[in-house]
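Q: Following is a predicted model, sequence given first.
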Amino acid sequence: MSTKTIAIPPSFMLGAAASAWQTEGWIDKREGQDSWPDLWYKHDRHVWHEGYGPAVATNFYQRFREDVELMKQAGLTHYRTSINWSRFLTDYEQGVVDERYAAYYDELFDEMQRHGIVPMICLEHYELPGYLLETYGGWASKKVVELYLLYAEKVFERFHAKVSRWFTFNEPIVVQTRVYLDALRWPYEQNTGTWMQWNHHKNLATAKVVKLFREKGYPGTVGCILNPEVTYPRSRAPHDVQAAERYDLFYNRVFLDPMVKGHYPPELIALLEKHQVSWDYTEEELAIIAENTVDELGINLYYPHRVKTPSRAWHPETPFHPAYYYEPFELPGRKMNTSRGWEILPEIIYEMAMRIKNDYGNIPWFVAESGMGVENEGQFRNAAGTIDDDYRIDFIAAHLYQTLRAREEGANCLGYMLWAFTDNVSPMNAFKNRYGLIEIDLNHQRDRRPKKSAAWFRKLRDERQLTLTIDDQWK
């Protein structure tokens, strides 16, 4: 054990993230402006913890001025959120802007500028308009790609003078994986071909938005927020190594490769063909993807993924799923966040940084989400009423250390951002597991109270250095 101090460069971002649907609530939302999470909540409220969902969320829509002040107090240099596509337009086919909702963002960006906080904006953080899902099948349709491009055009026209860091999606693989691969979320359908079609159309939509942004000559950059999992095989045996490589192909490289390298991995295409997974693409679309790669990446990292080769044969009547090639593996003795059932391994950030450096041209990137969700945080409240979340401070310190260590070794990493600034609604978990530097009190009109970690994070920003006790696993 030893104490180590590592410098935080002046330009290194120390921020936090959220999304529109998880924070804003439904106030001023018009009839017909439901997003996919809104419809899921309306159809299946019972699966959301204690019935909490996006209807009220944290009421950021009305309380953003108060929250921006808290961002400043907590030392954020940057704040990433989304614009809710389902609310930004009143007519998705014609691109008619909801001026009331757009004016709210004008005010938000102005308030952030006054407090010296840089906005970073996603165009879609699961907020596919419900109308487009029900009318066209969502991202299974090429029509939706064109309507998304129209939406992006309207957003850029409105806000290009106030925002210069744009991202096409947050975690573009997640919705279709939960709905069409695993059938865990509404509308519950297992169809691997639909899953791959959604993947392709989001890759295509990203390329088209990049092309539009550059043709218009707007200042700034367009990237995407991905959630590739650092995947470890159970053993060094070839069969386990192959299981990890196959997992990586289906869940990581399906977006990393086209967005950064401009093409899908040939091995992925071959496996999809082998299993007769049908998805529609054209040579013209592949050319657009090849010619319009992203400027930067955000990478969401929470836990490692461990797999082994399957122990049983695939049932012949079960449609193909990537799990044909792997089974989950739980490492004995692993350190755990027992609230979420997630392994804690700070080195995943260093591993991902080196992979981006060595395999993806050292493209500019940043840790876009990293955080620790804990259940029943009220038990850690001190006599003054503040939550003493030392576990969160330790988690952030360990992961930030790995980020800075990788940067010192040449990784082109621009910053570290927390999930999340405040506690907020998560799919199904609602407010069960709390992630924020700022507590949201559901029993008292959603009052805000900084946790111990907020003052610690502010000190990081002010002193620009991280001091921590490290053991062998962090070296």
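A: Thanks, I have it.
Q: contacts, neighbours, all on C-alpha from now
A: Noted.
Q: now the end-to-end length of stretch 112-123.
A: 18 Å (C-alpha to C-alpha, to the nearest Å).
Q: For that stretch, buried residues please.
A: By neighbour count on 16 or more other C-alpha atoms under 10 Å, the buried set for stretch 112-123 is Met112, His115, Ile117, Val118, Pro119, Met120, Ile121, Cys122, Leu123.
Q: Tell me the secondary structure of the nearest residue to Leu400 once chain neighbours are set aside, please.
A: Among residues not flanking Leu400 along the chain, Tyr416 sits closest, at 6.8 Å (C-alpha to C-alpha, 6 or more residues apart in numbering). Following DSSP: H, G, I helix; E, B strand; the rest coil, Tyr416 is assigned to strand.
Q: put this beside the first:
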Amino acid sequence: MYLDNYPQKFPADFLWGGATAANQIEGAWKTAGKGLTTAEVVSKAENRKKMSMDQVDQASLAAAIADQTTTNYPKRRGIDFYHHYAADIKLFAEMGFKVFRFSIAWSRIFPNGDDQTANEAGLAFYDRVLDELAKYQIEPLITLSHYEMPLALTQKYNGWADRRVISAFTHYTETVFKRYGKRVKYWLTFNEINTGTWGFHATGAIDQGLTKNEQLQLRYQALHHQLVASALATKQLHQLVPTAQMGCMLARMQTYPATPNPVDVQAAQDADQKNLFFTDVQVRGEYPGFMNRYFAEQGIKITMQPDDQQILSENPVDFVSFSYYMTTVTQAAQDGTAVGNMATGGRNPYLQESAWGWQIDPIGLRITLNEMWDRYQKPLFIVENGLGAVDKLEDGKVHDSYRIDYLRQHIEQMKEAISDGVKLLGYTMWGPIDLISFSTSEMSKRYGFIYVDQDDQGHGSLKRIRKDSFYWYQKVIKSNGEDLS
């Protein structure tokens, strides 16, 4: 049927808000029975443009465990959300948040990951967080695993490389679903699950010292265990809380061909397929055929249990969420094989970039929204998008017009995608309050609408200060995306 009208505004129930992760904001790393996590043993980067989250071997792990300070491990201190959560949520409410995405620290609930009994003090903390959100009618969106698993599981099993971690995870998920299920409608299993192909930060498995093929074997096997665990958690949620919804979460890296040369176009398609492989499994319930050739050529053999395929096929997610920060360009090598990947690629001469070299591409967001909607026909949710920048506090104020410009351009393209017919549930920008950078563990890389008085060494009053963008986003939410001036 032909329709001559189409949506030209954000839906009335659109969920505006912001996103964070426990390991980047909470702090209180040894408080009330919490166990050490994999995020808290990755030292800060020496080069702010070089990510350091997967450079962990047995020696660096031993050194991190022996070091009981936060000096080289800033994620241990975060921004002390653990003690400031009420005031921070009040600021989110002042902006008009409809939703707040945060993660539960698995090791705050089960310090060793596979404890039989949950840590009540940890459960009680998230009760208090949910109480504050309910006070302001802010919908919680909870990530179950955001780059931080209990370190004890790395020591005992080498993280997700061992299938036994699945039962530890589902014990944890069952616990939190029963505790918070009636208060939480939206859940995510694994944050940016596809980045497990990079290593330790997402798999909790130490693979330094292995050959490239051995690393790929370990990482994809660990990721298979996560995909099964995600499906089982989805099954649990649907059984325990039928009204709740489970989503998957992808680090979306839209890939462009460097030229119209068909071999470059094919290389870009190949890179995109490997990026979307993970959502294919979580949405469609089976491994896509295009991965068979890749696994064979790389010598990867995924060990599956007889019922794994049934578990995946019977428990697809309800919606698809993703982070979007940049796009990349790729081309074919001289022998015709693809050299691009989902994380890095060539520079795009038509785009500007941030101080950290991340290329800024608002139109790419519209492109990827359309492609993902066409591919899955399930509601989409942008759960991370933002600009890391060096903000200057002058006379008690931060004039961050560059952040406003960045967000405005992306929101405009979201609206265009909605007019294209994309069903978009919401937008939680990253991160609404300054936090410890995931990739480099520095504080100088600031994303927030709220400035936090803390430097890279952890010095400062932790005072929260509203930036210019705070008032701008307040206006955006109040107008439901109509007033972007």
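A: Alright, I've got the coordinates. Because the structure is predicted, anything quoted here is derived from the model rather than measured.
Q: what's the TM-score for these two chains?
A: Once superposed, the chains reach a TM-score of 0.88 (TM-score structural alignment, normalised by the length of the first structure), with 450 aligned residues with a C-alpha RMSD of 2.9 Å.
Q: Closest one of the buried residues of stretch 112-123 of the first structure to Asp106 of the first structure?
A: Met112 (10.1 Å; C-alpha to C-alpha).
Q: Map that closest one onto the second structure.
A: Aligned counterpart of Met112 of the first structure in the second structure: Leu133 (TM-score structural alignment).
Q: quick one: the counterpart of the residue nearest to Leu400 of the first structure in the second structure and His201 of the second structure, what's the gap?
A: Under the alignment by TM-score structural alignment, Tyr416 of the first structure pairs with Tyr427 in the second structure. Using C-alpha to C-alpha, Tyr427 of the second structure is found at 25 Å from His201 of the second structure.
Q: if we can go back for a sec, wait, what's in contact with the match of Met112 of the first structure?
A: Residues in contact with Leu133 of the second structure (C-alpha atoms under 8 Å, 6 or more residues apart in numbering) are Ile89, Glu139, Pro140.
Q: Surely the second one and Val184 touch.
A: Spelled out, that is Glu139 of the second structure. Yes: contact criterion C-alpha atoms under 8 Å: Glu139 of the second structure and Val184 qualify, at 7.4 Å.
Q: shared neighbours, those two?
A: Among the neighbours of Glu139 of the second structure, none is also in contact with Val184 (C-alpha under 8 Å, 6+ apart).
Q: What about the residue nearest to Leu400 of the first structure, how many residues nearby?
A: 24 (other C-alpha atoms under 10 Å).
Q: quick one: the strands in the stretch 201-350 of the second structure?
A: Under the criterion DSSP state E, counting those that start in this stretch, the stretch 201-350 of the second structure contains strands at 245-251, 254-257, 319-323, 327-330.
Q: Kindly reformat the ones you listed as JSON lines containing distance to Val265 of the second structure and mean neighbour count.
A: As requested, the strands of the stretch 201-350 of the second structure are exported to JSON lines (distance: least, C-alpha to C-alpha, whole Å; neighbours: other C-alpha atoms under 10 Å):
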{"stretch": "strand 245-251", "distance to Val265 of the second structure": "21", "mean neighbour count": "24"}
{"stretch": "strand 254-257", "distance to Val265 of the second structure": "5", "mean neighbour count": "25"}
{"stretch": "strand 319-323", "distance to Val265 of the second structure": "24", "mean neighbour count": "24"}
{"stretch": "strand 327-330", "distance to Val265 of the second structure": "9", "mean neighbour count": "26"}
